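J.: what shape does this take:
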Amino acid sequence: MAEHRSMQRAALLDAARSLLSEGGTEALTFPALAERTGLARSSVYEYFRSRAAVVEELCEVDFPVWAAEVSAAMEREVSPQRKVEAYVRAQLELVGDRRHRAVVAISASELDAGAREKIRAAHGSLVAMIVSALADLGHAEPRLAAMLVQGIVDAAVRRLELGAAEEPSVIADAAVAMVLRGVQG
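T.: A predicted model of the protein is given here:
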């Protein structure tokens, strides 16, 4: 019984990822989840109390996977500059991943305070990965620099999500250049 329940929960999360990445926030409804999984609508409520609960669990399940991918990309590099570049590029490569697109699709304003705090903490752990590389580069305030680097990454993510006129590689190159060289170009 527990295994069946676990499989149903995983199917619901997978359906939620698909719905969010295909149609954004509006597409994530309990009737749509029920239709995608073959469950009765009332059964969906047995697993999740709200859309926010679905998104919160997606973050809990998917964020550690993303963080591990970013960490692995950084660990493959030796120099601090290359670690910083890997940090930026790995996150931007994840933009096309439906796990990432699903969570980005729902704004934090739709989540309760507890869910927003969990997401903030998860992002904080991601930002913490780059602090030592920035310290090695000589930043006097590496934690502040890490937050600003993440701001550039977030802006590049939004640009990619909007389907900007620039190719994704151009956006990634510009973000890396901005992070490593600032506005000097």
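
J.: please count neighbours and contacts with C-alpha atoms only from this point.
T.: Will do.

J.: the protein: helices as residue ranges?
T.: In the chain, the helices defined using DSSP state H lie at 2-23, 30-37, 41-47, 51-75, 80-93, 98-104, 113-136, 142-161, 168-181.

J.: by contact count, what packs against the fifth one?
T.: Okay, so that is helix 80-93. Applying 3 or more C-alpha pairs under 8 Å, 6 or more residues apart in numbering; DSSP states H and E, we find helix 80-93 packed against helix 51-75, helix 113-136, helix 142-161, helix 168-181.

J.: for Tyr45, which of those helices is the nearest?
T.: Relative to Tyr45, the nearest member of these by C-alpha to C-alpha is helix 51-75, separated by 9.9 Å.

J.: make TSV from the helices of the chain and add mean neighbour count to it.
T.: As requested, those are arranged in TSV below (neighbours: other C-alpha atoms under 10 Å):
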stretch	mean neighbour count
helix 2-23	17
helix 30-37	18
helix 41-47	14
helix 51-75	18
helix 80-93	21
helix 98-104	22
helix 113-136	17
helix 142-161	18
helix 168-181	17
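
J.: wait, which of the helices and strands packed on helix 80-93 is closest to Arg99?
T.: Nearest of these to Arg99, taken as C-alpha to C-alpha: helix 51-75 at 6.5 Å.

J.: please provide the structure for the following sequence as well, for comparison with the first:
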Amino acid sequence: MPKITAPTIAEHVEVREREIMDAAMRLFAERGVRDVSIGDIADDVGLARTSLYRYFRTKSAIIHAWFDATMGPIIDECTAIADDVQPAAQRLERWLDVQLDVLSDPSNHAMIAAALEADDMTDRRQGAIAIQHQALYATLEQILADDRPVDDNVRARTIVISGLLRTLTDLVQHGIPPTAAREQIRVAINAIEPVADGEPRLAAAPNATGRS
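T.: Predicted coordinates:
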């Protein structure tokens, strides 16, 4: 039995699973998911392959666990933002800030790409990840609807914004600074949401140096 390095077995398992997910993220970013084996991940964290199987049996299981660990808190935060009493423009700004924090991290890009490219990803796991994304973008629909029913117009704008966020990922991956990429998202969103109560939907970022 592996040496317990945390106060309880449950905490030990949580720590070890996090180490495995972090190692997988790093290796996927360096080589791509298809060129990384379970054995490579085990070697990186200093485990025998049979020991790693106590935690995850496949790469897709690691990816799925990462999405569960990462997306749950993000969905909770975005739900709280959508339910807030602030004007919709301010809630949209905060919602986008959350997405940028995730999408500007290259390690997260590696796991998102891995979910699309892993050759052992089961339909069940793909479906579970899709449900998480649907829950996330339902909060955006709620913000854009602004206390009105979600109609086709809101759904269309949600799809456009989700596409812009995928483009943001590409920009950051190609070396565009996150602050500059975020400003381009502001410009694009103002093009499809030109005014809110006579004012631009999103205010311009001050000097494009960080969050407004």
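
J.: once they're superposed, tell me the TM-score.
T.: Here the superposed chains carry a TM-score of 0.80, computed using TM-score structural alignment, normalised by the length of the first structure; 183 aligned residues with a C-alpha RMSD of 3.0 Å.

J.: just to revisit the earlier point, as TSV, the helices and strands packed on helix 80-93 of the first structure with distance to Leu20 of the first structure would be great.
T.: What follows is those, written out as TSV (distance: least, C-alpha to C-alpha, whole Å):
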stretch	distance to Leu20 of the first structure
helix 51-75	10
helix 113-136	17
helix 142-161	13
helix 168-181	21
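
J.: which one of the ones you listed lies nearest to Val44 of the first structure?
T.: Of all these, helix 51-75 sits nearest to Val44 of the first structure, with 10.2 Å by C-alpha to C-alpha.

J.: how big is the offset of that closest one relative to the second structure?
T.: Average distance, helix 51-75 of the first structure versus aligned residues of the second structure after superposition (mean C-alpha distance after the TM-score superposition for the first structure): 2.7 Å.

J.: who are the packing partners of that helix?
T.: Against helix 51-75 of the first structure (3+ C-alpha pairs under 8 Å, 6+ apart) you get helix 2-23, helix 80-93, helix 98-104, helix 113-136.

J.: show me the contact partners of the first one.
T.: Identification of contacts with helix 2-23 of the first structure by C-alpha atoms under 8 Å, 6 or more residues apart in numbering yields 26-28, 32-33, 36-37, 44, 47, 54, 58, 98-99, 101-103, 105-106.

J.: run the last query once more with 10 Å
T.: Residues outside helix 2-23 of the first structure that contact it (C-alpha atoms under 10 Å, 6 or more residues apart in numbering) are 1, 24-30, 32-39, 43-44, 46-48, 51, 54-55, 57-58, 61, 96-106.

J.: about what we covered before: dump the helices and strands packed on helix 51-75 of the first structure to TSV, plus distance to Val153 of the first structure.
T.: Shown next, in TSV, are these (distance: least, C-alpha to C-alpha, whole Å):
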stretch	distance to Val153 of the first structure
helix 2-23	20
helix 80-93	6
helix 98-104	13
helix 113-136	11
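
J.: quick one: which of these is nearest Arg158 of the first structure?
T.: With C-alpha to C-alpha, the closest approach to Arg158 of the first structure among these belongs to helix 98-104: 9.2 Å.

J.: gap between that closest one and the chain center?
T.: From the chain centre to the centre of helix 98-104 of the first structure is a distance of 6 Å (C-alpha atoms, centre = their mean, to the nearest Å).

J.: tell me the average deviation of it from the second structure after fitting.
T.: Once fitted to the second structure, helix 98-104 of the first structure is off its aligned match by 3.3 Å on average (mean C-alpha distance after the TM-score superposition for the first structure).

J.: so who does the residue positioned nearest the centre of the second structure touch?
T.: For the second structure, Val102 is the residue whose C-alpha lies nearest the centre (C-alpha atoms, centre = their mean; 5.1 Å). Counting by C-alpha under 10 Å, 6+ apart, Val102 of the second structure touches Thr70, Met71, Ile74, Leu96, Asn108, His109, Thr169.

J.: contact partners for the first one?
T.: Put plainly, it is Thr70 of the second structure. When contacts are taken as C-alpha under 10 Å, 6+ apart, Thr70 of the second structure is in contact with His64, Val102, Asn108.

J.: from Val149 of the first structure, how far out is the aligned partner of the first one in the first structure?
T.: If you follow His64 of the second structure across to the first structure using TM-score structural alignment, you land on Glu56. According to C-alpha to C-alpha, to the nearest Å, Glu56 of the first structure and Val149 of the first structure sit 25 Å apart.

J.: now do Glu77 of the first structure
T.: 18 Å.

J.: kindly report the same for Leu13 of the first structure.
T.: Counting by C-alpha to C-alpha, the separation of Leu13 of the first structure from Val149 of the first structure is 30 Å.

J.: what of Ala128 of the first structure?
T.: 11 Å.
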